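1. Here is my input; please provide its structure:
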Amino acid sequence: MKLNFSNLVLAAAVCLSANAYAADGGKTGKVKPAPPRKFIDPANIDPSVKPGDDFFEYANGGWLKSNTIPAKETRWGSFNILNDDNKKKLQAIVQEVSKTSATAPKGSIKQRVGDMYASAMDTMAIEKRGYDPIKADLKRIDAIADINGVVNEIVYERANAIGSPLFSFGIRQDPKNVSKYVVGLGQGGTSLPDRDYYLKSDPRTKRIQDAYKQYIVDLYTLTGSSAEVAAKNAATIFALETKLAEAQMTRVAMRDPNKTYNKFAIADLSKTTPHLNWAQLLPKLKVNGQDTVLVSSPSFLTAADGLLASTPVEDWKTYLKWGILRGSAGSLSSPFVQSQFKFSSVLSGQQVQAPRYERMTSLVDGSLGELLGQLYVEKYFTPQAKASMLALVNNLKSTLGDRIKRLEWMTPETKQRALRKLNAFTVKIGYTDKWETYAGLTVDRSDYFGNLRRVSTWSYNDMVGRLGKPVDKTEWGMTPPTVNAYYNPVNNEIVFPAGILQFPFYDFKADDAVNYGGIGAVIGHEMTHGFDDQGRQYDADGTLRDWWKKDDADKFKSRADMVVNQFNNFVAVDTMHVNGKLTLGENLADLGGINIAYEAFKKTKQGQSNTKIDGFTPDQRFFLSYAQVWRGLQRPEALALQVQTDPHSPGQFRTNAPITNVDAWYKAFNVQPGDKMYKKPEDRIRIW
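-> I've put the predicted structure just below:
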């Protein structure tokens, strides 16, 4: 996945230890190793499906028929199984350290990790407090008397890491001056996952809107409002958030990095937002010494400012209270947690909530990720895994360079610039070389909610503290146990956390076909993000700068438009089509990834042979490995949510669409005219 720009997904792996079992049912205690893993298991295949009709079903149909989605999950497949295994490893770590963290040295890794988990699992204390932790916030909002009070509360909540009302705010690298941090402002202020959840009126969206309004009613009722007042509040909040949604840019429009790059002098921005005087507000946000800001959506800030003037103060107070309630519900007593899950289950289809210990393990990873991450990699990640990944990355990097040199549609001048960018890639594998210490962060074993607030405050202060300092390119955007990967264009880096470096993406014991079809395609995917519709607009040093000749850019766009059209034709759930423009970056990366990985695989000894394993040729194993990475089942609600909001296409399309453009797949599985997935050679899309 691409951090903040596009993201999915890579893999490689630490070798998993084999399970052991008692040879005599446990009577003697003697054990013997489990049978060797079948990296391509014929039992997972559905031979009744022709590979050329639906390769996803052919490669995964046996598995799909024999598996169901656990009640606590919204989807179940290769990623989820690996993620679930990683969670178990993390659970074992946090549960173990929490037993002794009370006596560990204050401020040590084990004290803070263990006490954070222990406080999160102290349900008796959490239940006893009810919603006491947020009463002061609600009382403060009650005292607001005018529009200035509304604005001051908005700024206060941000500066104290309590909430994020009305607009988005953050510190990031300046895409056109990547050695400097800059203040970023943009659209925000809504609670539902996408603007269209406010603006559409189809039956699925209407169910979500009704559930959302009931969620508002439930939380207000839990804090003492009458049913009548709570219902009125829900109507007020939904109406105000709908106006904010109307002012927001679409997700597709937000994909254009030049359209969202709008630099303003602070005084000039303030002229467009008379009720938001940024020269006065930024110091309250702990931002000093800045004369300019970046605004991703100037029209949104103008509209939000207009709403400040036209909306009654009492409505703003209702809205601000809702932000506190919504943001805190999952951290309060069980009635609040249950109300939150009740609403989220309508969005996702999840049937039961995951056990608390599992949720709180994820919370520790999310809040103290580089402390817990040190304990994780110490136990589960090896130098051998890192070295092996580096070798794979270098092989694929060389292969992509060869492919760029052979491009028939690109001029030599642009090719040289593309190669310069490729050669400038920074590669990060496993975990950071400079661990975050969370200096000054106190974790109290008896104060769960306070711990969360302190982590948020620490994170906010750390973020604004970057201003005026050199950009730290050692930072990671994911924690070590994360089952994912990303490309970051402003650093021109590809990043592979330790958590993803496991089967089915990679295994030391697997043959090259499996590893190149799995992790190889993912490495190629992340590399291609540097040259997708967004990433290609950034230069070798990460600067947002046009380095393309116009004819080359036009030819790229015409080919990318073919990918848009291919995915627009896929129906994901009900009548919902995949959004080819929203998912373009990921789809381009998948197409590039499988092509690069296949060519790199053909350089290996196995790739140049025709020796079968478990009845499959090397090429067949490569494509089957690629398909099993995307193996999975998904609830209809989660699938609809993904299509509406996620830049990644559903797994079956990520499997089937790219391979229809790869000549070798046709040969490997004897795909012929008349097969449902067949495309004429001249219609196959060829980009990178």
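
2. can we go C-alpha only for contacts and neighbour counts from here?
-> OK.

3. Wait, a helix at V393?
-> Yes - assessed by DSSP: H, G, I helix; E, B strand; the rest coil, V393 belongs to a helix.

4. Tell me how far it lies from M527.
-> With distances taken as C-alpha to C-alpha, to the nearest Å, V393 is found 9 Å from M527.

5. cool, and G107?
-> For G107, the distance to M527 - C-alpha to C-alpha - is 39 Å.

6. Who has more neighbours out of those two?
-> Applying other C-alpha atoms under 10 Å to G107 and M527 shows that M527 carries more neighbours, namely 27 against 16.

7. Tell me where the chain has strands.
-> Applying DSSP state E to the chain gives strands spanning 20-22, 31-33, 75-77, 167-174, 177-187, 263-265, 292-295, 426-430, 486-488, 493-497, 571-573, 576-577, 632-634.

8. this one next, for a side-by-side:
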Amino acid sequence: MSLRTIVPVALTAAITLALSVHGPQAEAASTTKAPAASAPALDVAKLDAPKVAFNLADLDPAVAACDDLNGFVNAKWLKANPVPSDRTSWGSFEVLAERSLVIQHALVEQAAAANAPAGSIEGKIADIWRTGMDEAAINQAGLAPLQPQLKAIDGLRDGKAVAAWLRDRYAQGQGFLFSFGANADYKDSSQVIAYAGQGGLGLPEKGYYFDESQAKIRDAYVQYIARVLVLGGAKPAQAATQAKAVMAFETRLANASLSRIELRDPSKRYNPVSAAQANAITPHFDWNAFFDTLQVPAEDKFSLAQPGYFAELDKMLADTPAATWQAYLRFHTIDEAAPYLAQSFEQAHFDFYNKTLRGQQEMLPRWKRSLEAVNDAMGEGLGQLYVQAAFPPESKVEMQQLVHNLSIALKARLEKLDWMSAETKQRALEKWASFTPKIGYPDKWRDWSGLRTSDAGFLANMEAAQAFNYRYRLDKIGKPVDRTEWGMTPQTVNAYYNATKNEIVFPAAILQPPFFDPKADPALNYGGIGAVIGHEMMHGYDDSGSQFDAKGNFDSWWTDSDRKLFTERTDQLVAQFDGYEAVPGVHVKGKLTLGENIGDLGGLTVAYDALQMALKQDPAAKGKIDGYTQDQRFFMNWATVWRRNFTDGELRVRLNTDPHAPANFRAIAAPSNMPAYAQAFQCKAGDRMVRGKDRVAIW
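-> This next block holds a predicted model:
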């Protein structure tokens, strides 16, 4: 169930869709066989890890299921579980993520205590962990670890020097002015090419620079920029002037950027050009020199998406004073490094991005922040230890059967569509036949032998990992796509669909209640992980994924009339979510969340079909449990998955940036469109959970 895009939206190849909005981005698996890590013995059952699952005691009899499924299933739990002070949201995903963190914490502590060999995975994880936990050493170092970069910025005198500095920093994996990375060619998904896309903004989305409703956030951001510049050595008055210049600089970039909604269109993320053609757009930024510095073979073809952004950026290299460039680069260099610097820098970063912007009242404890760093640096390496300690092999076997069952149900539904022509339906079934499921963890692990870590310092280790991981990704350019790679770590509570590989992926950490429980009755598993499986499959047929064919190529496989009929149906779903008011005066953006909403509706429908197939094969499972039918328990567990509280700030940010609707609407939206829900709870026309003439049916 795609809940978040695991590749930053600024990256033009961002077509991987994930189930939840949070979770660390993982490094992909390598094409070389790595030795298995040897995890210390760990009794997961004895760890004090939180759990969440469907529970009869959570049901609120004061709320009618025909009026509000979310309230009926989750109201009591939500009231009893407010957002913790060190969080911005709290619900099923966060509880499972917390459980995963407890396991990871035990693993890194054991690795640190074991004095593992320096070149081993455990040894490198231990280096990052120990230096991250050494707060005294980090504070004593102050800004010193970053001074060489800042000194270089102070020496920049013109746009030509800025361009050269950018080339050098990108070669170290430290680029924030635009995204640059590797991904499958949209038109030939078997080959990897380079993608460049818009970036450079410190606020979440371009609308923050212009919308009247964000004026206070803009003011706070300018104050934050000044605060960072003062910490970097500027006088307060000088910093205040520079902060205004940086804000004007970013506002100009934002004006040339596309919105999150516009970036949902794959054609806005793919613009293949040669280096010569790109140089014509950016005469002050030489792409041949950039590729030479990064040592990537991209001169003949790479994607320069959002060319208008790069044209404006090029103008800024020519007409923006060097002093403004220096202020902008100093600010972002310090800001990017702040989580790994002394307490004053980390606190400033937290105060704006977490507290002011999202409403988080307290920092996470040091161990969780350090564990986030380990995941950022060596996520899949830690994943090897996690799988050995916490993932039972039988879970993978049972998941394979569930995926098979959902696949059969999806095929049957595609074959029965009455609005799609035979021609398009044949192509849809070809795509169905080429789905690749991945469950639990990669079949081969990434090789970490080239990464050098030490006890030299936290920032030094993180920069080493950043450069190593970026080099790893850049080395894919010009080579065949490795379809064995993963885009999430096993310890991530999430799932995703990748359009260019036409694959659905389910990491180990999500395979636990309320999503999956080998001991649970069919309804709970089909309403949980079954709906997740269906959701990810349906991403292949949402408004964006449906533009990629069975081989993962960006290619229209629809007749014009079928695409028109599809759009008429999806427009109804846009209207449904546009009607949901998340906070007073602020509605969900139906176009921004369309792909996820299609995934929810189609995925839950297919999961329901699969449940009925399973119950026919095992009639003994049809009886009531605790007074509820299998159909009722199916929908109630779906709602359990989507129990979630938000801070007001977090919710407002997500409404502007997140392609997923708030959880309370996800709990009710798809069921309200399904006649099976009304039948399960004996709802009547006019009940809030029964949509009438405006009922949406797509897949």
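
9. overall similarity of the pair, as a TM-score.
-> Between these two chains, after superposing, the TM-score reads 0.94 (TM-score structural alignment, normalised by the length of structure 1); 663 aligned residues with a C-alpha RMSD of 1.8 Å.

10. Out of the strands of structure 1, the one nearest A439 of structure 1 is which?
-> strand 167-174 (19.5 Å; C-alpha to C-alpha).

11. Any buried residues in that closest one, and which?
-> Using 16 or more other C-alpha atoms under 10 Å as the test for burial, strand 167-174 of structure 1 gives F167, S168, F169, I171, R172, Q173, D174.

12. What lines up with V151 of structure 1 in structure 2?
-> Aligned by TM-score structural alignment, V151 of structure 1 pairs with A163 of structure 2.

13. From L329 of structure 2, how far off is that match?
-> Using C-alpha to C-alpha, A163 of structure 2 is found at 12 Å from L329 of structure 2.

14. what do you get for A184 of structure 2?
-> Counting by C-alpha to C-alpha, the gap from A184 of structure 2 to L329 of structure 2 is 31 Å.

15. what's the counterpart of L371 of structure 1 in structure 2?
-> The pairwise alignment with structure 2 assigns L371 of structure 1 to G381, based on TM-score structural alignment.

16. For that match, grab the count of nearby residues.
-> Neighbours of G381 of structure 2 (other C-alpha under 10 Å): 27.

17. got it, and L307 of structure 1?
-> Residues within reach of L307 of structure 1, counting by other C-alpha under 10 Å, total 16.

18. and if you look at E380 of structure 2?
-> Neighbourhood size, E380 of structure 2 [other C-alpha under 10 Å]: 29.

19. these two touch, right, it and R446?
-> Yes - when contacts are counted by C-alpha atoms under 8 Å, E380 of structure 2 is listed as touching R446 (7.1 Å).

20. Is R4 of structure 2 in contact with V21, as I believe?
-> Yes - taking contacts as C-alpha under 8 Å, R4 of structure 2 lies within contact range of V21: 4.4 Å.

21. Residues that sit against both of the two, list them.
-> Residues touching both R4 of structure 2 and V21 by C-alpha atoms under 8 Å, 6 or more residues apart in numbering: D658, H660.

22. Between those two, point out the one with more neighbours.
-> R4 (22 against 18).

23. Stretch 643-661 of structure 2 maps to which residues in structure 1?
-> Using TM-score structural alignment, the residues of structure 1 aligned to stretch 643-661 of structure 2 are 631-649.

24. for the matching stretch, how far is the first residue from the last?
-> End-to-end for stretch 631-649 of structure 1, by C-alpha to C-alpha: 13 Å.

25. hang on, isn't G197 of structure 2 packed against Q306?
-> Yes - using C-alpha under 8 Å, G197 of structure 2 is in contact with Q306, at 6.3 Å.

26. any common contacting residues for the two?
-> With contacts defined as C-alpha under 8 Å, 6+ apart, the residues shared by G197 of structure 2 and Q306 are R269.

27. Residue in structure 2 paired with M677 of structure 1?
-> Aligned counterpart of M677 of structure 1 in structure 2: M689 (TM-score structural alignment).

28. Would you mind measuring from that match to A678 of structure 2?
-> Separation of M689 of structure 2 from A678 of structure 2 (C-alpha to C-alpha): 7 Å.

29. R684 of structure 1: neighbour count?
-> Neighbourhood size, R684 of structure 1 [other C-alpha under 10 Å]: 16.

30. Kindly reformat the buried residues of strand 167-174 of structure 1 as TSV and extend each row with distance to V443 of structure 1.
-> Formatted as TSV, the buried residues of strand 167-174 of structure 1 follow (distance: C-alpha to C-alpha, whole Å):
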residue	distance to V443 of structure 1
F167	30
S168	28
F169	26
I171	25
R172	27
Q173	30
D174	33
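
31. just the residues you listed now: which is nearest V313 of structure 1?
-> Nearest to V313 of structure 1 among the buried residues of strand 167-174 of structure 1, with distances taken as C-alpha to C-alpha, is F167, at 17.5 Å.

32. burial count for the nearest residue to that closest one once chain neighbours are set aside?
-> Leaving aside its chain neighbours, F167 of structure 1 sits nearest to G188 (4.3 Å; criterion: C-alpha to C-alpha, 6 or more residues apart in numbering). A count of nearby residues for G188 of structure 1, using other C-alpha under 10 Å, gives 22.
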